[in-house]
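In: Predicted model and sequence follow; I will ask about them next.
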Amino acid sequence: MKRFSQAFVSMMVLVLLSGCLYPEEQLAQNQIPYEEQIESVQAAINQFKEEENGLLPIKTKEHDTPVYRKYPIDFSKIVPRYMASSPSNSFEKGGIFQYVLIDVEENPTVKLIDLRIPEKIKEIQMRIRSQGYPPMKELIGDNVYTLDFAKLGYKEDPFVVSPFSGVHLPFVITGKGDLYVDYRQDIYMKLEDKMSIQTVNEEDIRSVLLEGSHFVPAYSLPYVLNEKNEPDFNLK
């Protein structure tokens, strides 16, 4: 009991010290996707690639890692040679964003993942594990279901705030028990804004969300257009 108390006190001291080291204004800044920070990282990536014969400063991931999480930037390879430090809003600096690259073969482009999303997924997964099975509710796609969150102890269905539109996005689960964010609402709104849907990637229409945004739709399933030109899940 004494050992537990000492550990608890030590943890609280660390929390208090963190609050002193990171005042409220700085914590708020760590949650904003600043244009100039993204541009400085992009410039560093471009310079590194040029000087390293096409190599990119990325961390190694498994081959089957989902595409929007597959190429996280390794700041240890570009700091301090190509930039003074990693951005204040990056995970490495205590921020809520992970900096990643997309289109690495043709045009390596810096994008962001909002790390509050996987944190919420972990929270739900913990409740599912404690119950022993996922309480699936309604089949809404090929092997894709909604969840009965009341059976997991939630008074209201959990959600994440979309980094693209600011709307509340729900969660879905596959028959294998994998949790994802449902971006159909964002995609639908994006397609409505387009003059034509002829340029949409037929195999995965999530690409429309990348236009004009600093974010990627991480922790989501691929989507295709159905016969009504609406987004549907694509697990194939």
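Out: Nice, thanks for sending it over.

In: C-alpha only now, for contacts and for neighbours.
Out: OK.

In: On the three-state scheme, the residue nearest in space to the middle of the chain is what?
Out: Relative to the mean C-alpha position of the chain, the nearest C-alpha, by C-alpha atoms, centre = their mean, is the one of residue 113, at 3.6 Å. Here residue 113 is strand, with the state taken from DSSP: H, G, I helix; E, B strand; the rest coil.

In: Which residues are in contact with it?
Out: Applying C-alpha atoms under 8 Å, 6 or more residues apart in numbering to residue 113 gives the contacts 97-100, 215-218.

In: One more: residue 187?
Out: With C-alpha under 8 Å, 6+ apart, residue 187 has these contacts: 205-206, 208-209, 231.

In: likewise residue 33?
Out: For residue 33, the contact set (C-alpha under 8 Å, 6+ apart) comprises 89, 97, 214.

In: thought the last one was touching residue 109?
Out: Yep, that's residue 214 we're talking about. No: using C-alpha atoms under 8 Å, residue 214 makes no contact with residue 109, being 9.6 Å away.

In: hold the first one in mind and look at this next one:
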Amino acid sequence: MKYTYLLTIPFMFLLLSGCMYPQSERSENQIPNEEQLAVVQQAVETYREEEDGLVPIQTKDSDTHIFEKYLIDFKQMLEKGYLSELPGNSFEEGGVYQYTIIDPEDDLQVRLIDLQTTEQLRSVNVRLDVYRQEHTYPAYGQQITDQIYTVDYEKLGLSEPPTAKSPYSQADLPIVMDLDGKLYIDYSYDLNQALEEDNHGYEEGDDIRYLLVDNYPFVPAYSLPYTVEDGQAVFMEED
């Protein structure tokens, strides 16, 4: 595995699937309520204790991105009485967040996927799919690494480079693609801020995305692994 410095233009990738999140005008559905998150966290822990180590998660393909792989199955939790109602900000209740577990075996932390960010990535992917129907190759822009490119936004009929709003900093994070045309979000801006602010013990070769997972209610959805080198967030690229 080799490590490649991230450029000042952030980038990333991951093919997005799924549909637009349900719409709701209730303001409580649009914010990451810490109390709701804590209630779900306790319910998931109780579930595992009382259900012989099982965890209420939806079945996903083995190659599903790590932060989208263990979505909480609220139907199970409601039916078995571990929750009396759904979190108001959850996708299932018309909110803009999916609740996910980091690792059902080793790390039972409950976190949120911001579906507003997901929708921004999806909208670019729709344009990319249309482009691919008429062209042999994806709309590659500038080459960033051997495996990562910016998106040629003009080829997709966009007026500016596509971005997704960060759930951490609210910054506009660039969207990039890999060699297969899969789209990802570049969280290098957020990661570099976290590296500066957190008294971390991460070393070269460690996946530093968990700096965000451990300190915020969100996961960096649709991201690539990063490590740290000379104090900066860098891509981890497979040979």
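Out: Great, that's in hand. Since this is a predicted model, take the numbers as computed values, not measurements.

In: Once they're superposed, tell me the TM-score.
Out: Once superposed, the chains reach a TM-score of 0.84 (TM-score structural alignment, normalised by the length of the first structure), with 212 aligned residues with a C-alpha RMSD of 1.9 Å.

In: Settle it for me: which of residue 214 and residue 109 of the first structure has more neighbours?
Out: Neighbour count, other C-alpha atoms under 10 Å: between residue 214 of the first structure and residue 109, residue 214 has more, with 19 against 16.

In: For the more buried one, give me its contacts.
Out: Counting by C-alpha under 8 Å, 6+ apart, residue 214 of the first structure makes contact with 33, 110-112.

In: mind checking the SS state of residue 100 of the second structure?
Out: Here residue 100 of the second structure is recorded as strand under three-state DSSP.

In: same check, this time on residue 234 of the second structure
Out: Assigned state for residue 234 of the second structure: strand (three-state reduction, three-state DSSP).

In: And for it, the neighbour number?
Out: Neighbourhood size, residue 234 of the second structure [other C-alpha under 10 Å]: 23.

In: Quick one: map it onto the first structure.
Out: Alignment note (TM-score structural alignment): residue 234 of the second structure maps to residue 232 of the first structure.

In: thinking that match is in contact with residue 221, fair?
Out: No: under the criterion of C-alpha under 8 Å, residue 232 of the first structure makes no contact with residue 221, lying 9.7 Å away.

In: Same list (the contacts of residue 214 of the first structure) but as TSV, adding distance to residue 73 of the first structure.
Out: Putting those into TSV (distance: C-alpha to C-alpha, whole Å) gives the following:
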residue	distance to residue 73 of the first structure
33	16
110	9
111	10
112	10
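
In: Translate residue 126 of the first structure into the numbering of the second structure.
Out: Checking TM-score structural alignment: residue 126 of the first structure goes with residue 126.

In: Who are the contact partners of its match?
Out: Applying C-alpha under 8 Å, 6+ apart, no residues contact residue 126 of the second structure.

In: Surely residue 224 of the first structure is in a helix?
Out: No: using three-state DSSP, the assignment for residue 224 of the first structure is strand, not a helix.

In: OK, contacts around it?
Out: Residue 224 of the first structure neighbours (C-alpha under 8 Å, 6+ apart): 202-205, 230-234.

In: that older thread, could you pick out the buried ones from the contacts of residue 187 of the first structure?
Out: 205-206, 208-209, 231 (16 or more other C-alpha atoms under 10 Å).

In: now the residues you listed in JSON lines, with secondary structure?
Out: Formatted as JSON lines, those follow (three-state DSSP):
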{"residue": "205", "secondary structure": "helix"}
{"residue": "206", "secondary structure": "helix"}
{"residue": "208", "secondary structure": "helix"}
{"residue": "209", "secondary structure": "helix"}
{"residue": "231", "secondary structure": "strand"}
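
In: These: which two are farthest apart?
Out: Greatest spatial distance among those (C-alpha to C-alpha): 209 and 231, at 12.3 Å.

In: Quick one: residues contacting the residue nearest to residue 72 of the first structure when sequence neighbours are not counted.
Out: In space, residue 72 of the first structure comes closest to residue 100 once its chain neighbours are excluded; the distance is 4.1 Å by C-alpha to C-alpha, 6 or more residues apart in numbering. Going by C-alpha under 8 Å, 6+ apart, residue 100 of the first structure touches 68-73, 110-113.

In: switch the cut-off to 6 Å
Out: Shown in contact with residue 100 of the first structure (C-alpha atoms under 6 Å, 6 or more residues apart in numbering): 71-73, 110-112.

In: now swap in residue 181 of the first structure and tell me
Out: So residue 181 of the first structure contacts 171, 220 (C-alpha under 6 Å, 6+ apart).

In: Alignment lookup: it to the second structure.
Out: In the second structure, residue 181 of the first structure lands on residue 185 (TM-score structural alignment).

In: What segments of the second structure are strands?
Out: Counting by DSSP state E, one finds strands in the second structure at the ranges 2-5, 97-103, 107-114, 140-143, 148-151, 163-165, 172-178, 183-185, 226-229, 232-237.
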